[in-house]
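>>> Can you look at this prediction? I've put the sequence above it.
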Amino acid sequence: MDDEELIRNVSTARRQKLGYGPHTAKDGAEAITLYLEANGQPFDLVIMDLTVPGGMGGKEAIARLRQLDPQVKAVVSSGYADDPSMANFSEHGFCGVTPKPFSFRDLSELLQIILGS
């Protein structure tokens, strides 16, 4: 989930290259809708932008997703490394963090750590 189309497109291409079938959302509301439309088949991982101007950001979206699925695996991503949600990601319901911009290698390592090989 990211409000910037370019970031969604690049991230999608990177995840596809790693063998994943990504879905994209422009904000938290759209991410929640996609999660609900998965009909009980939760996503392996949700990567959320922390701040979405004019829309639902990651902190609010993860709270709602946790209500739907307490086992959801979600990573917070942001260019604002000094935000408390980045430093204390687990306190905000996330299982990982990746600062922007992140490289292909960073993404690959993050996915391996959280999802296994």
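Structure received. Numbers count the residues shown, from 1 in each chain.
>>> only C-alpha atoms for contact and neighbour calcs from this point on.
Fine.
>>> what about the helices in this structure?
Assignment of helices within the chain using DSSP state H yields the ranges 5-17, 28-37, 58-68, 84-87, 104-115.
>>> next up, a second structure to put side by side with the first:
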Amino acid sequence: MDDDASVRELVMAALSWLGYEVELARDGAETIRRYSEALEAQRPFAAVILDLTVPGAMGAREALEQLAKIDPDVKAIVSSGYALDPAMSNFREHGFSVSKPYRLEDLAEVLRQVVRQDAPSPKEA
């Protein structure tokens, strides 16, 4: 999820290259809708990448709260161009953050950590 179309396209290309299936969303509301639809279709997402700040729309914090109500085991990565934002340090403590601009190896490593079975879920963070 990212409000910047170029970031969405870049992430889709990178994750597709790494072998992941990717769905894109502009904001938290669209992310929640797509996540719910995937669960109902019994095709749950392995993880979601949420932009911390989406001007004029739902960002990562609220979206993650809603996703956790739908699926307590949701796996999430919070991303931001504002790496020094205090909220990012809280997510970073638990291994659930990646700063923009993305480096492919950083994004791949964080995603691998989050989707591993033994990775703590955001509700434990």
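Received it, and whenever you're ready, just let me know what you need. Just so we're clear, the structure is a prediction, and the values are computed from it rather than from any experiment.
>>> Now the TM-score, please.
Put the two chains on top of each other and the TM-score (TM-score structural alignment, normalised by the length of the first structure) is 0.90; 114 aligned residues with a Cα RMSD of 1.7 Å.
>>> Of the helices of the first structure, give the one that comes closest to Thr51 of the first structure.
helix 58-68 (6.4 Å; Cα to Cα).
>>> which residues in the second structure does that closest one match up with?
Mapping helix 58-68 of the first structure onto the second structure (TM-score structural alignment) gives residues 60-70.
>>> Adding mean neighbour count, write the helices of the first structure out as a markdown table.
Supplementary listing: these in a markdown table, determined by neighbours: other Cα atoms under 10 Å:
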| stretch | mean neighbour count |
| --- | --- |
| helix 5-17 | 15 |
| helix 28-37 | 18 |
| helix 58-68 | 18 |
| helix 84-87 | 17 |
| helix 104-115 | 14 |
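>>> so how many other residues sit close to the nearest residue to Thr24 of the first structure once chain neighbours are set aside?
With Cα to Cα, 6 or more residues apart in numbering as the criterion, Thr24 of the first structure has its nearest non-adjacent residue at 5.8 Å, and that residue is Met1. Met1 of the first structure is flanked by 28 other residues according to other Cα atoms under 10 Å.
>>> Nice, that's everything, thank you.
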